[in-house]
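Asker: Structure for this input, please:
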Amino acid sequence: MAEAQSQEDSTNEEEAEQPPTTTPAQSQEALPGAETETTLSSESNVTSIETSVNAEVKILPIIHSGESQIVETQLHEGSAHEEEAETQPSAPASRQQDPFAGLEKAFTFVRQKGGSVLMQCNYCLPVIKNVSSAVNSATNLRKHLEKAHPEKLGASENAGKGKKRGFFEELLDEDDDPPSIKMLKQQQQQQATLERWGSGKEQITQKILDRKIMDFIVDETLPLHTVDRPSFVGLVRLGLPKCLTIMCSKTLRDSIEKRAASMRERLLRRLGAVEHVATTADCWTYGKRRFLGVTAHWINPTTLEREFGALACKRLKGRPTYEALATTLCKVYKKYKIHSKVVCTTTDNGFNFVKAFRFFETKEPADAADSSTDDNVDDESDSDSDEDNDHRHEEEETDDEEMEVEFVPISEMLNAGNKAKDDTEDSGDFGLPPHQQCASHTLNLVATQEVQAMVTDSSSNSPLGLFRKHFCSLMGKCSKLWSKQEQSEQIAEYIHKQYGVYLMVPDKTRWHSTFEALKQLNELLSSMPLKLDTVMDQCSLARITTAESLVLQEYTEVMGPLAQALDILQQDNGMFMGYLLPTLYNLDRKLQSLEKEPSRYTYCLPLLKGIRKALRKRFAHIWEDKKLLLAACLHPRFKVDWLESAQNSHTNRCMMETLLKAEIRGTVEEAGDRSSEKDPEGASLEDEFFNIPPREKTPAEEDSVDEEVTRYLRSPSREVSLLHAFPRVMQSFLQYNTGMPSSAAIEQLFSTGSKVMTVKRHSLSDELFEQLVLLRQNRAVF
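Answerer: All right, here's what the predicted structure looks like:
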């Protein structure tokens, strides 16, 4: 057995070509797991020793005291190279001072080529500065620091004293990776630069960082204390130089106040550059807080495009009475210096808004003569708009009665009188601009309250009896179907599998969304009736009957023109007051054309007649409004051509052309009077001394105005840009079309407010809350 083992060992030695052996003492010094052989190339600046039969040099790394040491051993099998072997150290060699020690923070390794390395200076960032140096010398690097960053040189030298192992040498130890891995590491290292900011060439300053953080907090409506969270700070600090700091919530609050003030100044400059401004206003309640929102809208005289800005989101303390609304509106107008520029304020049909403008509106003499008639119409229409109007009115009367019998000291009466006087002076004597009721809100009332009233008042034997029966049953089934899809994920997926889409779930506060949901359901029922039955069975609901299906079809056809009118009036861009009357007249015309075909309807003909009657009643005070007629004719899309479709209008095409010419002549004369008022008083005295009579307008000038109006009306173009060719017409267009027919813009302001006013934000002051809402609402404008 021993002989066999000996033979096997000798065979292995021959196959290995007599590998060198180590002494027992040397083998004990090598720890388990350490490499037994390491060959260093000439690029690593270590001389490799070729092995021979007589003697070989092996480099054994030894793990000792946490550092890697190199032990060189010699194996003697002959005496041919004894002198050479004696020159090699037999004890562990001590490491020399690393030339790059202390420069870790100053330079970043880029690449190595032969005996030189390329280093990037960290102190020169964002400018990329590469310095070339020898592998075993850092002279060039220190010279660069001495020349470009002398204040950093001392710190680098102190940090490198006594350090034996530098960062560059550690990089060399990892040089055993394949070329593909090296390239990947280099690419990852290059991608770790500041290219994530903009184009990568933008220099990051503290001002830019603060602005980006503020934009993020405001746009995403996040709590201010987000900037204090360690996770947020750690995320933002990635890739940033240490000299930049993340602002705290207190600094963010101060920055928001400064930006809000700057935004207000820019808004003031824009409003100061236009002559006519329109506003929208509405009240909003969140919890126990009430706010008054105000937005401004104007037409850019250069581009003739609609522009807007959010002016206020004021906290209303106490009940939102008509006096409080009027006072707050006047203060907002005075703050932005637009009190004399507002052509109208558009609100909903709320009782307090209507009453505020009724009492404090600054009426023109012509309007004041007809105030009694308008008030009666407004009372009738407004009484149906809010459910609690009568209740609130009784509360106000009760409060007045209690105040009559209450004894108040004379000092309090004097103080109250002085305060009321100050408030009156600050608000400009409570002079409010003309009031424009929101047309979209009125159309919603026609589609909801008027229809509900007709259905409720109808009996089983009335013309609406069958419609009421089937329509109520249909809405009950649809509501349950929508709820099933919202509550069950399985039902939702089943519906999507059957139709390829999900059912639209309406918002109960918006009739238009309910109509769109019913319209979608009618289309699915018409195209795939069997699938709808399957869906109803899957939801364990009663199927939609044939009568209910017919009611759904007729309802969507009758209410379709009204929904289309709402879409037009609620446009975000390109909406002018001139759209109102053409929209209403054509809506009435479409309903009239449907009414002329009674055979088409089995259930909804009484509904159609009732809707048309309610429409005429709700808008009775504006069908022949002179300003609205002029606004429509001054818009290039309509001119006077739309009057042909207004069959019920008492104003024909010829009358409107005459009215339009007279109005533009008056506007031109008024502009001339305003320019003459700017002349000094000395000019009139000199005219009197020299006996110079005042200049009267010549017939040729009047003819030029009429000619311009005629050319405008005959122009085939329907674009708003056409007005640039008719300056007198454009001046009147800006005056009559600046107003807004709908207050839909104010809903966006309150949508922003609801996002800002979260549970975590109840500690916000009223001023800071308003600043956050306005900054986010105006972010796309300023």
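
Asker: going forward, measure contacts and count neighbours with C-alpha atoms only.
Answerer: OK.

Asker: Quick check, central residue of this protein?
Answerer: Closest to where the C-alpha atoms of the chain average out (C-alpha atoms, centre = their mean) is Asp219, at 6.0 Å.

Asker: my read: that one touches Asn778, true?
Answerer: No: using C-alpha atoms under 8 Å, Asp219 is not in contact with Asn778; the gap is 10.4 Å.

Asker: distance of Phe576 from Gln735?
Answerer: Going from Phe576 to Gln735 by C-alpha to C-alpha, to the nearest Å gives 11 Å.

Asker: between these two, which one's more packed in?
Answerer: With neighbours defined as other C-alpha atoms under 10 Å, Phe576 and Gln735 compare such that Phe576 has more, 25 against 19.

Asker: any idea how far the more buried one is from Asn349?
Answerer: As judged by C-alpha to C-alpha, Phe576 and Asn349 stand 20 Å apart.

Asker: do Phe109 as well
Answerer: 72 Å.

Asker: of these two, who's got more company?
Answerer: Each of Phe109 and Asn349 has its neighbours counted (other C-alpha under 10 Å); Asn349 has more, 23 against 18.

Asker: I'd like the structure of this one too, to check against the first:
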Amino acid sequence: MHPRVIHSLPKADTSNDGDEQSGKDTAPPPLKQAILSTPAITQRRLNSLVFDFIVNEVQPFSTVENTSFRKMVEGLSGGRSPVCRKTLMTHIEKTFPKMKEAITEILLHTQNVCTTADIWTAHHRSFIGITCHWIESDTLDRKSAALACERIRGHHTYDVIAAKISQVHAEFQIQGKVSATVTDNGSNFVKAFNEYGDSETEDGLEDTDDVQFDDVTTVLEEQEHEELNFFLPPHHRCAAHTLNLIATTDLDKAASQQGVSKKIYRSAKAKCAAIWNKAHRSSGASDVIEEIAQMRCVVPSVTRWSSEYHAIEKLMNLPESQLNEICEQLKVAKLHPQETVFLREYAAILKPLAYSVNLLQGEKNCYFGYVIPTLLSLKAKLSEKLTQVQFSTHILLAIIKAIDTRFAAVLASHEARMAASTIPKFRLWWLADDERESMRRTMVQEARLLNTEPSNDSSTTGHTSVGNEPEDDDDDSFFSFQSTQVTCSTAEDEVQRYLQDSDKTLTSLKGYPLIRALFLKYNTTLPSSAPVECLFSHGGLVFTPHRNRMTDKHFEEVLLLRYNRLYWTVD
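Answerer: This is a model prediction of the structure:
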């Protein structure tokens, strides 16, 4: 048996110079744990963070008085206390006007803007929301700001709407800069712009060449008793909302006209609605669907056709066996094979329509120039499906006809055609061959007008006082016979080069200053009023049943501060 050898490690020499080695072993000193020191937070910084949290995360004002919240903040800040509710409200009231001033300053240096407007009602209170949108001339990035979400009392009549919109435009000094105000198809909005807006609207009055003379005294007397007139910008109806009307009103009317199709259409949608109602009212029913189909059941919104379409599409993507099992488990009527065929056909043929609605609701990367190419592509794709359907031929024809009818003014609009032509993605490719030359000449003419606009620079403008002889420089400027020819050549050349360019990105416009200016002029307008609806979705978070006692003033301040978070900081 081998003896066990124990090897010992040499001891570390812990003796100091001049000291004798101790008889006892000295253990090495324990390692000290590194202490992470956090920089001290100032009270001002703490107040700013709490303010951001309350406003941007849509928290109740009472949160700052919550004991647990205060303990957490004090523990994280090294004993500093968060602001009280009264101080928080003071910060909001001070920050709100500064935010408005910042937005007004930006809009003062912006040439073209577009606004959207809508009315929202919740908890027996109504508010009119107005948002503003523009394109930065350097980067061509879309920018947005919320201008108002004011309380409306009483009836939402056209004159009340006109007064509010005119007031907000004047408050932010954008009266002469608004290319158009986009709203839904509500009759009160349409009448407001017909009465107080540009006469060249979709429902405008016809021009007349008759000259009428009125007695000046009579006119002045009438004006003394006449209410203040409001002058509104041109009005555009929301393209997405119009398509939504086509997909609901016009489609439902067409599907309900024929006997067999009418029965299948109504019974199939009723059975789908029964499934959605079960899933909406009972979590157990929703769990059944998720267990069988391995998916969440989509319950459509009542006012959104696209959400209903996607809900039908999701059901129709299920195998027939799973669909029947869901109906059996939920104890609702099963879909007949003909109804299933109809719904699958419905989902297939209307997919381009649902895509178009979602496309035109965009904000950052969608412009007014998208409207006509989208409508033309939609009509072409719907026409292609006419030979592929069994039950829905009359539905497709009705939708195509409704597009031509409801969008007749837009399809013939000079502004919409110019907007599409100045987007590199489309240029003139969306036009028929025999129409391209005419549109090219129109673009050249518009470019010439831009290139011959007089300069606002006082140093290059000859100011001649009354009774004085014009200076020689003024003579040279007046007797200029070559500038028009040069301008025409420049515009013609730039338009031709732009149309021959294959680059489809907006960055390509850097090489075409005249086309870029036309793009900014005609594409500032949005195709839909979706942004103001987004503003109201923020309002739904703020204006909850637990916080509906908030005053109208505080509600607007918090809502706009949250939407315009890029335009303010807390002092």
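
Asker: what TM-score do we get after superposing?
Answerer: After superposition, the two chains reach a TM-score (TM-score structural alignment, normalised by the length of structure 2) of 0.86; 524 aligned residues with a C-alpha RMSD of 2.7 Å.

Asker: Spell out which helix or strand contains Val705 of structure 1, please.
Answerer: Following DSSP states H and E, one finds Val705 of structure 1 within helix 699-714.

Asker: Tell me the residues of structure 2 aligned with the helix or strand just after that helix.
Answerer: Next helix or strand after helix 699-714 of structure 1 toward the C-terminus (DSSP H and E): helix 727-737. With TM-score structural alignment applied, helix 727-737 of structure 1 matches the range 513-523 in structure 2.

Asker: show me the contacts for the aligned residue in structure 2 for the residue nearest to the centre of structure 1.
Answerer: Counting by TM-score structural alignment, Asp219 of structure 1 lines up with Asn56 in structure 2. Applying C-alpha atoms under 8 Å, 6 or more residues apart in numbering to Asn56 of structure 2 gives the contacts 562, 565.

Asker: can you rerun that using 7 Å?
Answerer: For Asn56 of structure 2, the contact set (C-alpha atoms under 7 Å, 6 or more residues apart in numbering) comprises Arg562.

Asker: Look up how far Leu49 of structure 2 lies from it.
Answerer: 10 Å.

Asker: Please apply the same query to Cys132 of structure 2.
Answerer: Relative to Leu49 of structure 2, and taking C-alpha to C-alpha, Cys132 of structure 2 is found at 28 Å.

Asker: what about those two, which has more around it?
Answerer: Ranked by neighbour count (other C-alpha under 10 Å), Cys132 of structure 2 and Leu49 place Cys132 first, with 24 against 13.

Asker: what about Glu101 of structure 2, how many neighbours?
Answerer: Glu101 of structure 2 - counted by other C-alpha under 10 Å - has 15 other residues nearby.

Asker: After alignment, which residue of structure 1 pairs with it?
Answerer: Under the alignment (TM-score structural alignment), Glu101 of structure 2 pairs with Glu265 of structure 1.

Asker: got the contact list for that match?
Answerer: Neighbours of Glu265 of structure 1 in contact, by C-alpha under 7 Å, 6+ apart: none.

Asker: Buried residues, the helix or strand hosting it. List them.
Answerer: Using DSSP H and E, Glu265 of structure 1 falls within helix 249-272. By neighbour count on 16 or more other C-alpha atoms under 10 Å, the buried set for helix 249-272 of structure 1 is 249, 252-253, 255-257, 260, 263-264, 267-268, 271.

Asker: what's the farthest-apart pair in those residues?
Answerer: The distance between the two most remote of the buried residues of helix 249-272 of structure 1 (C-alpha to C-alpha) is 32.5 Å, for Ser249 and Leu271.

Asker: what lines up against Thr658 of structure 1 once you look at structure 2?
Answerer: Aligned partner of Thr658 of structure 1 by TM-score structural alignment: Arg441.

Asker: Can you get me a residue count around that match?
Answerer: 13.

Asker: Repeat that for Leu584 of structure 1.
Answerer: Quick note: Leu584 of structure 1 (other C-alpha under 10 Å) scores 22 neighbours.

Asker: Would you mind measuring from it to Val720 of structure 1?
Answerer: When Leu584 of structure 1 is compared with Val720 of structure 1 (using C-alpha to C-alpha), they lie 21 Å apart.

Asker: Likewise for Glu450 of structure 1?
Answerer: As for Glu450 of structure 1, its distance to Val720 of structure 1 is 36 Å (criterion: C-alpha to C-alpha).

Asker: okay, those two: which has more neighbours?
Answerer: Using other C-alpha under 10 Å, the more surrounded residue of Glu450 of structure 1 and Val720 is Glu450, with 20 against 17.

Asker: List the contacts of the more buried one.
Answerer: Ala614.

Asker: roughly how far apart are the counterpart of Val260 of structure 2 in structure 1 and Pro561 of structure 1?
Answerer: Using TM-score structural alignment, the partner of Val260 of structure 2 in structure 1 is Leu466. Leu466 of structure 1 sits 23 Å away from Pro561 of structure 1, going by C-alpha to C-alpha.

Asker: go on, Gly287 of structure 1?
Answerer: Distance, Gly287 of structure 1 to Pro561 of structure 1, by C-alpha to C-alpha: 37 Å.

Asker: quick one, which of those two is more surrounded?
Answerer: Between Gly287 of structure 1 and Pro561, Pro561 has the larger neighbour count (other C-alpha under 10 Å), namely 17 against 7.

Asker: if I line the two up, what does the more buried one land on in structure 2?
Answerer: Matched to structure 2 by TM-score structural alignment, Pro561 of structure 1 sits across from Pro352.

Asker: now swap in Leu580 of structure 1 and tell me
Answerer: So, by TM-score structural alignment, Leu580 of structure 1 is matched to Val371.

Asker: Find the nearest non-adjacent residue to its match, please.
Answerer: Counting by C-alpha to C-alpha, 6 or more residues apart in numbering, the nearest residue to Val371 of structure 2 once its immediate chain neighbours are dropped is Pro527, at 6.5 Å.

Asker: Just to be sure, that neighbour is in a strand?
Answerer: No: counting by DSSP: H, G, I helix; E, B strand; the rest coil, one finds Pro527 of structure 2 to be coil, located in no strand.

Asker: List the contacts of it.
Answerer: Here Pro527 of structure 2 is in contact with 238-239, 360, 367-368, 371 (criterion: C-alpha under 7 Å, 6+ apart).

Asker: Secondary structure and distance to Asp473 of structure 2 added to those residues, as a markdown table?
Answerer: Conversion of the contacts of Pro527 of structure 2 to a markdown table gives the following (DSSP: H, G, I helix; E, B strand; the rest coil; distance: C-alpha to C-alpha, whole Å):
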| residue | secondary structure | distance to Asp473 of structure 2 |
| --- | --- | --- |
| Cys238 | coil | 51 |
| Ala239 | helix | 51 |
| Leu360 | helix | 52 |
| Tyr367 | coil | 44 |
| Phe368 | helix | 43 |
| Val371 | helix | 48 |
